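# Let me see the structure of the following:
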Amino acid sequence: MRTVSLPWDLGLVTPLDASEACDWILGAAEDLSRPRILSNLNLHALHLSLEDGPVHTLTSRSDVTLVDGWPILLLAKMASPKFGWPTTRERIGSTDWLSELMRRDPEIAVVAVGGTPETATRMTSYVNDRTSNMQWQHFDGFSFAPAAEASSETGIRDMVSRADVVLVGLGMPTQEQWILDHLALMKGGAVVANVGGCFDYFAGTQRLAPRWMGRFGLEWLYRLAHSPRRLAKRYLIEPFLLLSRLARRGQRPHA
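You can find the predicted model right below:
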């Protein structure tokens, strides 16, 4: 896999399309002594990764960091202009590769953590209606209780320790801290990913932006229109804070 070093020392990304991301998830791990970390980088994550904290720690430890969002895609293209790469195919969110994973329906045990109890139940039903081999166990992000449709009453720690894939959607930076706190439970070779609010989109408790808006980099506008109070700071203020931080970094004398 090729990695791209973003400009201004903003970190590394591994541009993959949804199919390639699933190939990596389902492929054999080179190092069975530890779990593998799959993270995604969007503008909000980039902003948080520039300060000490769980997002910075998890991103720096990730085995694969996906390109999530047009700003990160443009930064990656700036870093590799000779190759005309990555393309929009490699700009993917968690819903993209998780949809592909469900389509493949591998014989793996997946533990999902996050969302309301309603989201956890509806997400479990969504997955079970579309797969026959994948074992899906969902714990909500509030009481960490198993979903109403769950087939097991085993505790979350035991399930995480047995899982082949662990998906954590608790919002940034809570989900990154949760992953760091529970990494030691996970078996070697397993994959853990921070997936934000993707469970809500599958469950129907949040609406996903139309695909054509994604092609034009307008998904943020759709989300802002539907959740203005929750997302106004992220989309209208954070980009300017990020630019200010980058400007200050550029003024620092080189060692």
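
# CA atoms for contacts and neighbours, from now on please.
Fine.

# element containing residue 121, please.
If you go by DSSP states H and E, residue 121 is part of helix 117-130.

# list the helices and strands the helix or strand just after that helix packs on?
Next along the chain after helix 117-130, taking DSSP H and E as the criterion, comes strand 135-139. Contact here means 3 or more C-alpha pairs under 8 Å, 6 or more residues apart in numbering; DSSP states H and E; on that basis strand 135-139 packs against strand 109-114, helix 117-130.

# another one to check against the first:
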Amino acid sequence: MKTTIRHNILNANIDNFSMQETLAKIKESIDKKEQIHHVVVNAGKIVAMQKDLKLRKSVNESDLINVDGQAVVWASKILGKPLKERVAGIDLMVNLVKKAHENNYKIFFFGAKEEVVKKVVDIYASQYSTSIIAGYRNGYFKKEEEKNIAKEIAHSGANILFVAISSPTKENFLYDNKNLLKNVNFIMGVGGSFDVIAGKVKRAPMWMQKVGLEWFYRFIQEPKRMWKRYLIGNTNFILLVFKHKFLKK
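Purely as a prediction, here's the structure:
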């Protein structure tokens, strides 16, 4: 398929793909038995990338980078590098689970608490079929266990890997172990998506997603845990955009 433009916005590389273009690119890679290392960026991650150079490298050297944050879509227009649309990680994951069922792909689910990831697997096995499940594992491990976990996933027969671990751990895990995972055609970090699918966390109504308030809906569910990530992170992102637009020569 035709390659689209890759923009660099505030030190973050972002591919200007729509959801449908992203899905087509992934299917093409799986069918050719090639690997795509996928990542999404949002306002908070872009702020973190300004100082966390390993995270920046892990993101920017990925094969496919989508924007998962309406604030970044708005910023792209302000900065003169407009992106087509937001491709939310959870929406991409849900679409890919359906595609797995339709195309006989297998998925490995890695991350979250044991009861959460098991519930996600049970939900999808019931909704579609156990045939899409290559395996699953919770997201609690020691650094020295990483290589063995990657090998376990690689030997599971999975075409797709979803990693539901917080940043920057998931990005660095995928970047550091992508050679061990070369048999897995599509590897992707999905953050807190397992919690949503399992019903532990509610997702914002569609109208809030469309106006860029999904972060606020998440914040009011867990204010003590999320206030720093969203309130401080979003403020820093606005300041970063302002500085780049009006102060950078």
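
# With both chains overlaid, what TM-score comes out?
The TM-score (TM-score structural alignment, normalised by the length of structure 2) is 0.82; 237 aligned residues with a C-alpha RMSD of 3.0 Å.

# thinking again about what came up before, what's the mean gap between the helix holding residue 121 of structure 1 and the aligned bit of structure 2?
Taking mean C-alpha distance after the TM-score superposition for structure 1, the mean distance separating helix 117-130 of structure 1 from the aligned residues in structure 2 is 0.9 Å.

# and that helix, which stretch of structure 2?
Against structure 2, the aligned range for helix 117-130 of structure 1 is residues 114-127 (TM-score structural alignment).

# now the matching stretch, how far from the centre of its chain.
19 Å (C-alpha atoms, centre = their mean, to the nearest Å).

# Next: stretch 226-244 of structure 1.
With C-alpha atoms, centre = their mean, you get 19 Å for stretch 226-244 of structure 1.

# coming back round to it: other SSEs contacting the helix holding residue 121 of structure 1?
Applying 3+ C-alpha pairs under 8 Å, 6+ apart, we find helix 117-130 of structure 1 packed against helix 94-104, strand 135-139, helix 198-203.

# change it to 6 Å
helix 198-203 (3 or more C-alpha pairs under 6 Å, 6 or more residues apart in numbering; DSSP states H and E).

# Report the aligned residue range of structure 2 for the helix it packs on.
Using TM-score structural alignment, helix 198-203 of structure 1 corresponds to residues 193-198 of structure 2.

# on that earlier part again, buried set for the match of helix 117-130 of structure 1?
Within stretch 114-127 of structure 2, the residues scored as buried using 16 or more other C-alpha atoms under 10 Å are 116, 117, 118, 119, 120, 121, 122, 124.

# what comes into contact with stretch 60-71 of structure 2?
Stretch 60-71 of structure 2 is contacted by residues 13-15, 36-42, 86-88, 212 when judged by C-alpha atoms under 6 Å, 6 or more residues apart in numbering.

# Which single one of those residues is nearest to residue 170 of structure 2?
Nearest to residue 170 of structure 2 among the contacts of stretch 60-71 of structure 2 is residue 39, at 9.6 Å by C-alpha to C-alpha.

# Now residue 29 of structure 1. Nearest residue, chain neighbours left out?
Closest residue in space to residue 29 of structure 1, ignoring its immediate chain neighbours: residue 189 at 5.2 Å, by C-alpha to C-alpha, 6 or more residues apart in numbering.

# and residue 216 of structure 1, how many neighbours?
Neighbours of residue 216 of structure 1 under the rule other C-alpha atoms under 10 Å: 10.
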